[in-house]
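> prediction below, plus the sequence it came from.
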Amino acid sequence: MGERAFVVTQSIKTLNAQDRQWTLDTKGFKSLYDDKVVDPAEISKDDKTIYYKNTPYTPKDLPQRLIITYSPKYAKYRKSIREKQVKRAKLMLERGSTKKERRNPNDPARFLGSIAVTDDDETANVYNYLNTEKIDEEAKYDGMYAVSTDLLDDNVSEILSISEKRWQIEECFRIMKTEFEARPVFLQRTDRITSHFLTCFLALIIYRYLEKFLEHKYTCE
């Protein structure tokens, strides 16, 4: 690859069984700042430190490093998102508005299961239910983030600095869309569309300043 190098996001769920098991094992995590070994289960949820562990990773005969990070702040964020989706899934059950097709991996309907019950020679009745096993399975990945890179000897903190802001960017887009209702846009004139997005963006800036001023004690909800 010459002088080129890469740092890319790696889906933990698509790792092979051995690497995925290593990822979810709480052993081996270190503080990014002093390399002190820690157990994520004993870390305060308000801790803003980033923890990591890494291992050689060679998919398709390309030597790489697999770096797993754990962030209590990111764990708190993912848990908050999932709890809202579970709440929506429960409403879908109550209203009987479950979907047959679930193409979006973030669709709340993914937390719903179905079971067919029938008596002999009768048409099966399908019952939907909240799949708590699915919820618990996703919770295992809270706070985890993975990247793979061919920078085998570089400092971990330098590598992570390239990608550490990605989930914060994701959160900004989510807040813009859900809390500030940036989309969908029911406008036609260009100046009004521009004004709408400008208002949402300014609201996001003000929210971030308030969040910092209030020491992250509250959320936009």
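Nice, thanks for sending it over.

> C-alpha only now, for contacts and for neighbours.
OK.

> state the distance from the residue nearest to residue 126 when sequence neighbours are not counted to residue 166.
Spatial nearest neighbour of residue 126, chain neighbours left out: residue 116 (4.3 Å); criterion: CA to CA, 6 or more residues apart in numbering. According to CA to CA, to the nearest Å, residue 116 and residue 166 sit 41 Å apart.

> same question, residue 30
Taking CA to CA as the measure, residue 30 falls 21 Å from residue 166.

> again, but for residue 118
With CA to CA as the criterion, residue 118 and residue 166 are 48 Å apart.

> cool, residue 28 as well?
Taking CA to CA, one finds residue 28 at 24 Å from residue 166.

> who's more crowded, those two?
Higher neighbour count among residue 28 and residue 166: residue 28, with 16 against 11, using other CA atoms under 10 Å.

> I'd say the more buried one and residue 38 touch.
Yes. Residue 28 lies in contact with residue 38 (CA atoms under 8 Å); the separation is 7.4 Å.

> can you give me the strands in the protein?
Counting by DSSP state E, residue ranges of the strands within the chain are 7-9, 29-31, 37-38, 51-57, 64-70, 112-117, 125-130, 144-149.

> just to revisit the earlier point, wait, the residue nearest to residue 126 sits on residue 124?
Yes. The pair residue 116 and residue 124 passes the contact test of CA under 8 Å, sitting 5.6 Å apart.

> dropping in the other structure now:
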Amino acid sequence: FDTSHTYFDCTNFYFEIDREDDFRKKGPSKENRKEPIVGLGLLLDANQIPIGMKLFPGNQSEKPVLRKVIDDLKKRNAVSGRTIQIADKGLNCAENIFHALKNGDGYIFSKSVKQLPETEKVWVLLPNDYKDVKDAEGNTLYCIKECVDEFEYKFTDSETGSLKKYKITEKRIVTFNPKLAKKQIYEINKEVEKARLLKASQAKKSEYGDSAKYVIFTPVDKKGNDTDGRVKVTMNEELIKKSLELAGYNMLVTSEISMGAREVYTAYHNLWRIEESFRIMKSQLDARPVYLQKENTIVGHFLICYLAVLLTRLLQFKILKNNYCSEDLFEFIRDFRVAKISDRKYINLSRGTEFIKDFSTLCNLPLTSYFLSDGEIKKMLSHRF
């Protein structure tokens, strides 16, 4: 496997049980479930092939999992070369950056523009230095600009509990996507309108849901003085304005100073392969809900799912040369059927598709034949890639 780049992300799986145990814990669910969950971290190599997996209790932070999986991978496979760790903003923290650099690795992480200091937000919003990236027809896909500067990080060491500070030279890349901006502005306005309507109807705080972030709840009495009694509701107009201003903007931070901005952008956006791997587990492989109780059997269940995804990716990338998506492959697996009509004869009940035609030619198998002999069936079942 190629560890020049490694992609990492986490998801979680719910269990339809009422009580927690040492492994299945209640925590922040990706699907907003209230049941106990187990977290799963997945590591891909530069070719988007799964090369590592780690399970952890659902109430634990996923940030340390990145460090553990990378360390385990290097130790288990005697990997001594440098790897660029690529992950989203949920895994971007000062300790992960420190750990990567300490081990001689690099990183490409996304970073929330909303949490930047005001001086950096000003730089993001300045129209200077942005370059348009266009498609073949001349339409603007996104705008991009970059800078290299020295930045300070600090964190509380998870092992010693001591506060650590360090400065590094880092490249920061900002993109503005007009389509994303339009989508986010629509979503912000929708939440703001919901909050205004709830405010007008004097709704309870619990009814606001996600729109509560655009509202300030202040306990006041009839004279407007702070108290533990009634709650005064006001719209957070400053936050609304800032959210609308930053719609469509994204930031990437990286240790790779010599990499071009578009090269960093392209490398980061291969993370969608991990999201697709999670979708394969949850939909095609029915990985959840999980009806197992013991930790070792739960681990075994997800190991089988991991191996299935690994084999799918190897077939998709190494055999099919990435010409077909995973949905084509699973459709073939589900729908290919034959019926026995005599002792030594079968008929092919499958619907002909471009995938089956190409797969048949590639593997030299009679997948498109209507009548199949006993020998041809045995040839299919014994085929080795």
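Received, thanks. Please read these numbers as outputs of a predicted model, since none were measured by experiment.

> next, count neighbours for the residue nearest to residue 126 of the first structure.
Counted with other CA under 10 Å, residues neighbouring residue 116 of the first structure total 10.

> now do the contacts for it.
124, 125, 126, 127 (CA atoms under 8 Å, 6 or more residues apart in numbering).

> distance check, the last one against residue 89 of the first structure.
To tie it back to what came earlier, the one meant is residue 127 of the first structure. As judged by CA to CA, residue 127 of the first structure and residue 89 of the first structure stand 14 Å apart.

> more neighbours, these two?
Neighbours were counted for residue 127 of the first structure and for residue 89 using other CA under 10 Å; residue 89 has more, 23 against 11.

> residue 182 of the second structure versus the alignment partner in the second structure of that one, what's the distance?
By TM-score structural alignment, residue 89 of the first structure lines up with residue 195 in the second structure. Distance, residue 195 of the second structure to residue 182 of the second structure, by CA to CA: 20 Å.

> residue 198 of the second structure too?
Computed as CA to CA, the residue 198 of the second structure to residue 182 of the second structure distance reads 24 Å.

> one more: residue 121 of the second structure?
On the measure of CA to CA, residue 121 of the second structure and residue 182 of the second structure end up 19 Å apart.

> those two: which is more packed in?
Neighbours were counted for residue 121 of the second structure and for residue 182 using other CA under 10 Å; residue 121 has more, 16 against 13.

> the more buried one contacts residue 112, doesn't it?
No. With contact defined as CA under 8 Å, residue 121 of the second structure does not reach residue 112; the gap is 10.6 Å.

> okay, and the common contacts of these two?
Both residue 121 of the second structure and residue 112 lack any common contact, where contact means CA under 8 Å, 6+ apart.

> I'd like to know how many residues surround residue 93 of the first structure.
Quick note: residue 93 of the first structure (other CA under 10 Å) scores 16 neighbours.

> contacting residues for it?
Listed by CA under 8 Å, 6+ apart, the contact partners of residue 93 of the first structure are 128, 129, 130.

> please look at residue 332 of the second structure and residue 358 and confirm they touch.
No. If you go by CA under 8 Å, residue 332 of the second structure and residue 358 don't touch, sitting 12.0 Å apart.

> looking at those two now, which is surrounded by more residues?
Shown here are residue 332 of the second structure and residue 358; by other CA under 10 Å, residue 332 has more neighbours (18 against 15).

> mind listing what's buried in the host helix or strand of that one?
Using DSSP states H and E, residue 332 of the second structure sits in helix 326-335. For helix 326-335 of the second structure, a neighbour-count test (16 or more other CA atoms under 10 Å) marks 326, 329, 332 as buried.

> how about the contacts made by residue 124 of the second structure?
By CA under 8 Å, 6+ apart, residue 124 of the second structure lies in contact with residue 174.

> roughly how far apart are residue 278 of the second structure and residue 110 of the second structure?
Distance from residue 278 of the second structure to residue 110 of the second structure, by CA to CA: 20 Å.

> kindly apply the preceding question to residue 207 of the second structure instead.
Remark: distance between residue 207 of the second structure and residue 110 of the second structure (CA to CA) = 32 Å.

> now the residue lying closest to residue 40 of the second structure once chain neighbours are set aside, what's its secondary structure?
Nearest in space to residue 40 of the second structure, with sequence neighbours left out and distances taken as CA to CA, 6+ apart, is residue 55 at 4.6 Å. Residue 55 of the second structure falls in the strand class when you classify it by DSSP: H, G, I helix; E, B strand; the rest coil.

> I'd guessed residue 55 of the second structure sits against residue 43; true?
No. Look at residue 55 of the second structure against residue 43 with CA under 8 Å: they stay out of range, at 11.9 Å.

> centroid residue for the first structure?
Centroid check for the first structure by CA atoms, centre = their mean gives residue 78 as the closest residue, at 5.2 Å.

> map that residue onto the second structure.
Matched by TM-score structural alignment, residue 78 of the first structure corresponds to residue 184 in the second structure.

> just give the closest residue to its match, not the sequence neighbours.
residue 247 (5.7 Å).

> quick one: what's aligned to that neighbour in the first structure?
If you follow residue 247 of the second structure across to the first structure using TM-score structural alignment, you land on residue 142.

> and what of residue 263 of the second structure?
Using TM-score structural alignment as the criterion, residue 263 of the second structure maps onto residue 158 of the first structure.
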